[in-house]
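Trainee: What follows is a predicted structure for the sequence shown.
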Amino acid sequence: ITRNYDGVLSGKPYTFGGSLLRPEATGYGVVYFAQEMLKEELEEEFVGKICTVSGAGNVALHTIEKLQHIGAKVVTCSDSEGTIYDPVGINLTLLRILKDEGRRLSLENYASQVPGSQYIAKSDYPSGGHYVWNIPCFAAFPCATQNELTLLDAQTLINNGCKAVIEGANMPTQPNAIELFQRMGVLFAPGKASNAGGVAVSEFEMSQNASMEKWSYEKVDAKLNEIMCQIYKRIALTAKEYGKERNFVDGANIAAFKRLSEAMILEGV
């Protein structure tokens, strides 16, 4: 009302009032959202399911970590130069060593150290597509960069029986690919909802600062899981209410607009 707004700094080091789980939050949150969506929409779990993940940065690494923790088999990762396909499952320990902030080595080193794995250079990708999405999977997690998943990739995923696509990066799926997923009945979770875990833990950080508390790792993790499930349920219910069942893009947009407009009206804007 006064139009005075105080800035807030989040993502601080733990010693200076930061929260536990902040680096992991986006990737973990992506998986918590996906878990709830699959349970409610398909009555499925990730145990034993093959998943493909693009990227090898913070979001991708923690998405892989949490997927493995709940029993999924993640068989891909990628960087700007190429893709790793490991049919046995990604060796996360080795991947972390290669992609340590101080080193950032090529994924080609992974294939040279893991028998049976395959490195595909970017120059060998299909024209208009990304090799990661050529691998048959139950669920795909684009966690690398904007517009990485093309219409060709979407058609390939559908042809190979993919049941769900969950965005970890910001807008990694091209609009025509999203339309195809929705038309063909593939569950599609937009990043504006599924990758909200980082923002959620930033909110937890502010709550801890305001109350002069330090939450345990277990408490932060449990609350992150809870809020990602709430986000899924809110957008799923909103989509259904407006005749857009299973359209989580429209559900997220409408739910966000309603919440923002109600706040603006209450403030007298």
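Mentor: It's in.
Trainee: use CA for all of it now, contacts and neighbours both
Mentor: Fine.
Trainee: Who are the contact partners of the spatially most central residue of the chain?
Mentor: Nearest to the geometric centre of the chain sits residue 168, at 2.4 Å (C-alpha atoms, centre = their mean). Listed by C-alpha atoms under 8 Å, 6 or more residues apart in numbering, the contact set of residue 168 reads 26-27, 30, 59-60, 63, 141-144, 191, 194-195.
Trainee: this is the comparison structure:
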Amino acid sequence: MTNAKEYIQQVQQSLHEKDHDQTEFLQAVDEFFSSIAPFLAEHSEYQKHNLLQLITLPERVIQFRVPWQDDNGNWQVNRGYRIQFNSALGPYKGGLRFHPSVNLSILKFLAFEQIFKNSLTDLPIGGGKGGADFDPKGKSDNEIMRFCQSFMTELAKHVGPNTDVPAGDIGVGGREIGYLFGQYKRLRQYDAGVLTGKPLEFWGSKVRTEATGYGVVYYVKHLLEDKKDNFKDKTVVISGSGNVAIYAIEKLIELGAKAVTASDSNGYVYDPEGIDLDVLKEVKEVQRERLTAYAKKRPNAQYFDGESVWNSEIQADIALPCATQNEIDIKKAKLMVANGVKVVAEGANMPCTMEAAQYFIEHNIFYCPGKAANAGGVAVSALEMAQNSQRQQWSKDEVDKQLDDIMLNIYHNCRDTAERYGQKDNFMMGANIAGFAKVAKAMLAQGLV
């Protein structure tokens, strides 16, 4: 039997040869492999049973066409996907993303990350992800409804409350979930537990919309408390202006911090007085406008067209990348450290390149990877599943308290696991090993399946 590092290299090389065109997926795998050797060295049984080969291959990859008709009567078609990656801990759980960038590589990376994120919540859910290369922007409600109905017509064959429970992601909010749920009901009859992120009127969960943003702030709150610190008077730089960013800002304000930025695909806004949450919600949630509209409503705010917030020289204590994958490279990471950032917590999935993440760790920045820090969204999705099963709807305070407790447990698990393997405050190692350990044990117990 080869040693753990050699075994990892063999599996890594095989994946790079077979999936050489899947850049994002390979990046996620390489980041995972970078820190699990000490754990595998302790558990030779996982190497003996070739568990890394098994866990890096999806149980099922579903691809289908999604035909739909636009408002002008023209026939359109998009590619739809569902990656059912690992069900060792429970039914597949992970969002649906509607965005032009969606492809097999991106969804495999997201589903792979989801395995360990879901494991860290200590809730009975496996890892999956799905979506389509459809762009909701610029589409009418009727076009989006027709697309969602066509998408669910095929997806309904593969999902169910005890099999695979999708949620929302980029481009899939309450409106899209509503249309998807309606079509599932039409095809399979009513079952509240088949989708999460539903509107409250038909058994959605309170705090689900806020959960990912609240969760990433709770994770950092527990980190700061562990270091005898808190959010009071901290300056925070944030990317994104969707649900994650908006509700991270809301919780930051509640805890005494000041968020000074938000961004969209066209640029970013800097508001030195602190982002005005009411104005941001009005612009993004009601008017569905770009951030230029925010800048027009706030006299001291500046909008930087075509720029990344991570290229700025804004001094900040904490950074929360909440937009999309690979928005922070090594050059931006160095600038962030020079700007005084001490904590980087990922509200998005894999927003930092591997080089950037390693730079933060090597320079004693508290780097909190997405599979730990942004697990609040899927955690409340699992709580929504529990409420649906009980035919109950819990109060906002009850769900919020459970979310905070889950994020505290995730933080402790990452911290304690890293310390056990001699890497104090290396939350990337802690998250990878802690997430993998539970899944690996379940896979071995269930046999060669």
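Mentor: Perfect, I can see it now. Everything numeric in this text was worked out from a predicted model, so none of it was measured.
Trainee: Which contacts among the contacts of residue 168 of the first structure does the second structure share?
Mentor: Among the contacts of residue 168 of the first structure, the ones still in contact in the second structure (both residues aligned by TM-score structural alignment, their matches' C-alpha atoms under 8 Å) are 26, 27, 30, 59, 60, 141, 142, 143, 144, 191, 194, 195.
Trainee: what's the matching range in the first structure for stretch 127-136 of the second structure?
Mentor: On the first structure, no counterpart of stretch 127-136 of the second structure exists by TM-score structural alignment.
Trainee: re earlier: just the buried members of the kept ones among the contacts of residue 168 of the first structure?
Mentor: By neighbour count, with 16 or more other C-alpha atoms under 10 Å, these hold 26, 27, 30, 59, 60, 141, 142, 143, 144, 191, 194, 195 as buried.
Trainee: Quick check: buried residues in stretch 4-22 of the first structure?
Mentor: 10, 11, 17, 18, 19, 20, 21, 22.
Trainee: so who does the last one touch?
Mentor: Counting by C-alpha under 8 Å, 6+ apart, residue 22 of the first structure makes contact with 11, 198, 201, 202.
Trainee: quick one: the strands in the stretch 51-200 of the first structure?
Mentor: 73-74, 76-78, 82-85, 118-121, 139-142, 164-166, 187-189 (DSSP state E, counting those that start in this stretch).
Trainee: any chance of those strands in a markdown table, plus distance to residue 230 of the first structure?
Mentor: Output for the strands of the stretch 51-200 of the first structure, formatted as a markdown table (distance: least, C-alpha to C-alpha, whole Å):
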| stretch | distance to residue 230 of the first structure |
| --- | --- |
| strand 73-74 | 26 |
| strand 76-78 | 29 |
| strand 82-85 | 34 |
| strand 118-121 | 39 |
| strand 139-142 | 20 |
| strand 164-166 | 16 |
| strand 187-189 | 14 |
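Trainee: Between those, which one is closest to residue 257 of the first structure.
Mentor: strand 187-189 (17.6 Å; C-alpha to C-alpha).
Trainee: The residue nearest to the centre of the first structure matches what in the second structure?
Mentor: Checking TM-score structural alignment: residue 168 of the first structure goes with residue 347.
Trainee: Give me the distance between its match and residue 238 of the second structure.
Mentor: 9 Å (C-alpha to C-alpha, to the nearest Å).
Trainee: Give the intersection of the neighbour lists for these two.
Mentor: 245, 320, 321, 322.
Trainee: and stretch 178-187 of the first structure, which stretch of the second structure?
Mentor: Against the second structure, stretch 178-187 of the first structure falls on residues 357-366 (TM-score structural alignment).
Trainee: An error on my part: the question was meant for stretch 197-208 of the first structure.
Mentor: Using TM-score structural alignment, the residues of the second structure aligned to stretch 197-208 of the first structure are 376-387.
Trainee: What of stretch 77-96 of the first structure?
Mentor: Counting by TM-score structural alignment, stretch 77-96 of the first structure falls onto residues 262-281 of the second structure.
Trainee: ok, so of the buried ones among the kept ones among the contacts of residue 168 of the first structure, who is nearest residue 245 of the first structure?
Mentor: residue 194 (17.1 Å).
Trainee: how close does the closest residue in space to the closest one that isn't next to it in sequence sit to residue 61 of the first structure?
Mentor: Spatially, and ignoring its direct neighbours in sequence, residue 194 of the first structure is nearest to residue 30 (5.1 Å; C-alpha to C-alpha, 6 or more residues apart in numbering). Computed as C-alpha to C-alpha, the residue 30 of the first structure to residue 61 of the first structure distance reads 12 Å.
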